[in-house]
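>>> just the structure for this:
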Amino acid sequence: MVARVIPVSPFDLVIFGATGDLARRKILPGLFLRFKSGQMPEKARIIGSARSDFDSAEFRKVIGAAIEEFLDEEHRPAEAVTAFLDRLEYVHIDAMGDTGWSDLKAILRDDVIRTFYLSVSPSLFGAIAERLSKHRVATPEARIVVEKPFGHDLASAKALNADLLRYFMEEQIYRIDHYLGKETVQNLMALRFANSLFEPLWNATHIDHVQITVAESLGVGGRGGYYDQSGAMRDMVQNHLMQLLCLTAMEPPSKFAPNSVRDEKVKVIEALDPVAPEDIVRGQYRAGRDEPSYFEDAENPDSRTESFVAMKLKIANWRWAGTPFYLRTGKRLRDRVSEITVVFRDPPHMIFPNPMEGRKGNALIIRLQPDEGITLRTTIKEPGPGGMRLTEVDMDMTFADALGSDLHAQDAYERLIMDVIRGDQTLFMRGDEVEAAWGWADPLIAGWQESGKRPVPYDVGSSGPEEALMLLHRDGRRWRPIGD
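Below you'll find the predicted structure:
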């Protein structure tokens, strides 16, 4: 299958922090791939800005090197790279002062979409927004994109929202979470709301429980200092896993429109019951063979910051009453895996005299990474003579196989940036949604800090602490193996 490429309108995209790691590793290579695919119109232009006192030629060299470093050779033909680099310009701007803003205003065009991507520290969001307004660089139709982390707690998230809303309308603000740009995350909505097969079963009557796992095989590495001030709860659960939970559990929106979808996501967060202390497990990876411990990576031998979290959540509404949601995420685990597993209830009466031992039951496994796709586990008769013997098989749709490798290669940033240019906020978080998520997370974090308890240790290359396994075992359930 060949992906349809729908060109966007002409635009000027200004990237603040254009020589930083995220811009070099994800944003600009992603824009190049959209350019190569034909989605970027002739009048589209990308303007980099950073503290470096470059000119446009030097900036093009930096981005050319980044494309060579982060994209495979087959995806970066030389002529396409040269043509893309010709679209780039650079303006040196002092984000905290007034230098360079008049130069930026002078090169922006009035007849195209203006978009400002803030690939910078959140501490600069307010200062840049203020100067975009003060120097009349931003028009009433302009769009502004801000990266996570969006706040450290509810108070700081409210302050960031207030800073942005002084100068931009909510309809102009795009709070990006790259998990929402993954093909499979969007397919979750299509699977539920574009088919009549699953949605009638998508409730507590038919679903036993749901597991959401985001496991990473690497440790915190060079991010140790930052991560030790954050932890798995702030870094992953409050945003990425919460978004996956909302899309899995939300009610059908009245239409596929930004505010309709986001209204339903907010309702899920507001319906979450308080989490009991016994329903949460926090862990830290210990040193392994030739592998440093979390203490060593964080350079803090007394750290009480978690590198692993598992928890049991309950949603207090009619659809999900009695169906638990189990979330887990962690560093230095067995494999790099992100998936949502929806486990259906067993038939109310088993008519077969010899049901298979160790039967896992029907499940829908939605894989976000590394191999995006969907698997449906069903029970069938084992082939061959000798009576009715049951077995389980997986009906698998790996997107790279079913839809073609070109679709599989698309990165979340490619899709989300093009959505910004189109003015589609569906896959971006709204201000009240961010605040609702922090409002849920803050009491849990405060409770941990007040208790002073250390996270429990777990082995590198494991599935996490034994206590996390017991979280499901005591309910008569088991986690889906990581890397299965």
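
>>> alpha carbons only for contacts and neighbour counts from here, please
OK.

>>> longest helix anywhere in this protein?
In the chain, with assignment by DSSP state H, the single longest helix is helix 431-451.

>>> so who does residue 263 touch?
By C-alpha atoms under 8 Å, 6 or more residues apart in numbering, no residues touch residue 263.

>>> from residue 372, how far off is it?
Applying C-alpha to C-alpha, to the nearest Å, one obtains 27 Å for the distance of residue 263 from residue 372.

>>> now residue 355
Distance of residue 355 to residue 372, computed by C-alpha to C-alpha: 32 Å.

>>> those two: which is more packed in?
Taking neighbours as other C-alpha atoms under 10 Å, residue 355 and residue 372 compare with residue 372 leading, 19 against 13.

>>> to compare against the first, here's the next sequence to fold:
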Amino acid sequence: MKERLCPDPARLARAEPAPPASFVIFGAYGDLTKRLLIPALYNLSVAGLLAEGFEVIGVDHNERNDETYRQHLTEAMQGFVANQDGEFAADSLNSRAWGWLRDRLFYLTGDFEDPATYQRLGERLATVRQARGHGNCVFYLATAPRFFGSIVERLAEAGLMREQEGDFRRVVIEKPFGTDLASARALNAQILSLVEERQVFRIDHFLGKETVQNILALRFANGIFEPLWRREHIDHVQITAAETVGVEGRGRFYETTGALRDMVPNHMMQLLAMTAMEAPSNFGADAVRAEKAKVVQAIRPLSPEELARDLVRGQYDAGMLRGAPVPGYRQEPNVAPDSGTETYVAMKLQIDNWRWAGVPFYIRTGKRLAARWTEIAIQFKPAPYTMFRETPVDCMTPNLMVLHIQPNEGISLALSAKQPGPALHLADVRMDFRYADWFKAEPSTGYETLLYDVLIGDASLFQRADNVEAGWAAVQPMLASPPAIEHYAAGSEGPAGAEALLARDGRQWLKLA
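Coordinates of the predicted model:
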């Protein structure tokens, strides 16, 4: 065998610090900033991936100053270390790394829709350029969705999105990007009339998970998988994103959103796209996002008859979770006592292209379920039974590959093997790969890779306008004619209709956890 010389993988894995930049967070006192963005920036500081010229400028309406903002976030970080319940899972706070970041936290009081706010922000950025020698800036919109368009408009009007002398200006927009297809198109049109597509980073934190990114490596860097990744060999695909939490005090927001709008056009469609897309010509942002858009655009819209049969909406009632009673959705604060908002959705989708014709994709996501569990399961077709006909083997168990995304990232593969003994008996066995066993995993919120990519200008893991609109187009018929709500007990696997959805096809969901 001819030896192939490959570059040193350790050298390839090392990343350089991102360019210096001002990181402006609109919604500086919001939950997202405290719980995810600042911990992610802290982890990048620990890794040495932020430049000396980096700083954070928080913008919000609260009357605060630099020191009170720093103290607020210091207390939050210390609280995360103490309770270990959230996404930030560090055992201790690195005083050097936190001190470095803390000294670079600044605060600006302002109304998001007041032009004077942007004038003061512009003056601040001009001072940074003079003092630090750069005008690079990332504007992160960690706000309510109703402010997305107006903030970009105010930034553009103030000249803050204009790039000059080699500096970059980028805007990061959180989900939900629109509430339906029409609003997503309108928001895209508004934003792209003000800035260029390359300046817009529509973020989906699911794509920061290592296993999600590893889908492309698994498929396209391993010769044994890609030839089998098609309708001739795959029976069906299951994509699950289950949560144990309820609406967590966000009843007012959730009442107008629901699980379908909140999860499917973005998170679930991105997982589907990574699983089903064709190989891009290269791993540049445009090539990857073009293939993702194509496969989502190929999803067959559900007809009225299919909506009644292949879409399930559920809402959690009171139940038991981890041995403790929890209230039903209608008993949550700011939720209508007769609410018809779904907290669970399951569906069967078909992709009308050459690779996937006839292969059903089953998707489910919901709150207050039995386990916090996100995975993609690839069920292969069973091997022919012919040669085992004269043996005690009753049936051939199909091979199953599961990509575990959270809480424990890894990949498992179920195989059939002969049991020891004189007779030919088959047993199911499993091969497991866990990231924690092979790689030293640093604490991560899932945002670190994405924030670093924004700073270096790599948009591969971010949604382009056509990606967003394709996701909403697939969901739009479900919003127009949704089926009735079913109820399920908190702590269960979901409504009975979801089990019936697969049972009609002679299949069943994998158990949560």
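
>>> so what touches the longest helix of the first structure?
Helix 431-451 of the first structure is contacted from outside by 150, 153-154, 157-158, 161, 170, 233-234, 238-239, 242, 262, 265-266, 269-270, 275, using C-alpha under 8 Å, 6+ apart.

>>> drop anything exposed from those residues.
150, 153-154, 157-158, 161, 233-234, 238-239, 242, 262, 265-266, 269, 275 (16 or more other C-alpha atoms under 10 Å).

>>> all helices in the stretch 201-350 of the first structure, in order from the N-terminus.
224-228, 231-232, 242-249, 258-270, 294-298 (DSSP state H, counting those that start in this stretch).

>>> quick one: the longest one to helix 431-451, angle?
To tie it back to what came earlier, the one meant is helix 258-270 of the first structure. Put simply, helix 258-270 of the first structure runs at 20 degrees to helix 431-451, going by axes from the mean of the first three to the mean of the last three C-alpha atoms, to 10 degrees.

>>> helix 258-270 of the first structure aligns to what range in the second structure?
Counting by TM-score structural alignment, helix 258-270 of the first structure lines up with residues 285-297 of the second structure.

>>> now do the first one
Under TM-score structural alignment, the match for helix 224-228 of the first structure in the second structure covers residues 251-255.

>>> residues of stretch 39-50 of the first structure that come out buried?
Buried residues in stretch 39-50 of the first structure (16+ other C-alpha under 10 Å): 39-40, 44-50.

>>> hmm, which two among the residues you listed are most spread apart?
Farthest-apart pair in the buried residues of stretch 39-50 of the first structure is 39 and 50; separation 26.2 Å (C-alpha to C-alpha).

>>> average offset of the match of helix 258-270 of the first structure relative to the first structure?
With mean C-alpha distance after the TM-score superposition for the first structure, stretch 285-297 of the second structure departs from the first structure by a mean of 1.2 Å once superposed.

>>> relative to its centre, which residue of the second structure is most distant?
residue 422 (49.5 Å; C-alpha atoms, centre = their mean).

>>> quick revisit: quick check: next helix or strand after the longest helix of the first structure?
Sequence order places strand 456-458 as the next helix or strand after helix 431-451 of the first structure, per DSSP states H and E.

>>> average distance between the very next helix or strand once past that following strand and the second structure?
For strand 456-458 of the first structure, the following helix or strand on the C-terminal side (DSSP H and E) is helix 466-473. For helix 466-473 of the first structure, the mean deviation from the second structure after alignment is 1.3 Å (mean C-alpha distance after the TM-score superposition for the first structure).

>>> burial count for the counterpart of residue 425 of the second structure in the first structure?
Residue correspondence to the first structure (TM-score structural alignment): residue 425 of the second structure is matched to residue 389. By other C-alpha under 10 Å, the residues close to residue 389 of the first structure number 16.

>>> would you confirm that residue 389 of the first structure contacts residue 379?
No. The criterion here is C-alpha atoms under 8 Å, and residue 389 of the first structure misses it with residue 379 at 10.3 Å.

>>> so who does the residue nearest to residue 41 of the first structure when sequence neighbours are not counted touch?
Once flanking residues are discounted, residue 41 of the first structure sits nearest to residue 10: 5.8 Å by C-alpha to C-alpha, 6 or more residues apart in numbering. Contacts for residue 10 of the first structure were tallied using C-alpha under 8 Å, 6+ apart; they are 40-45, 112-113.
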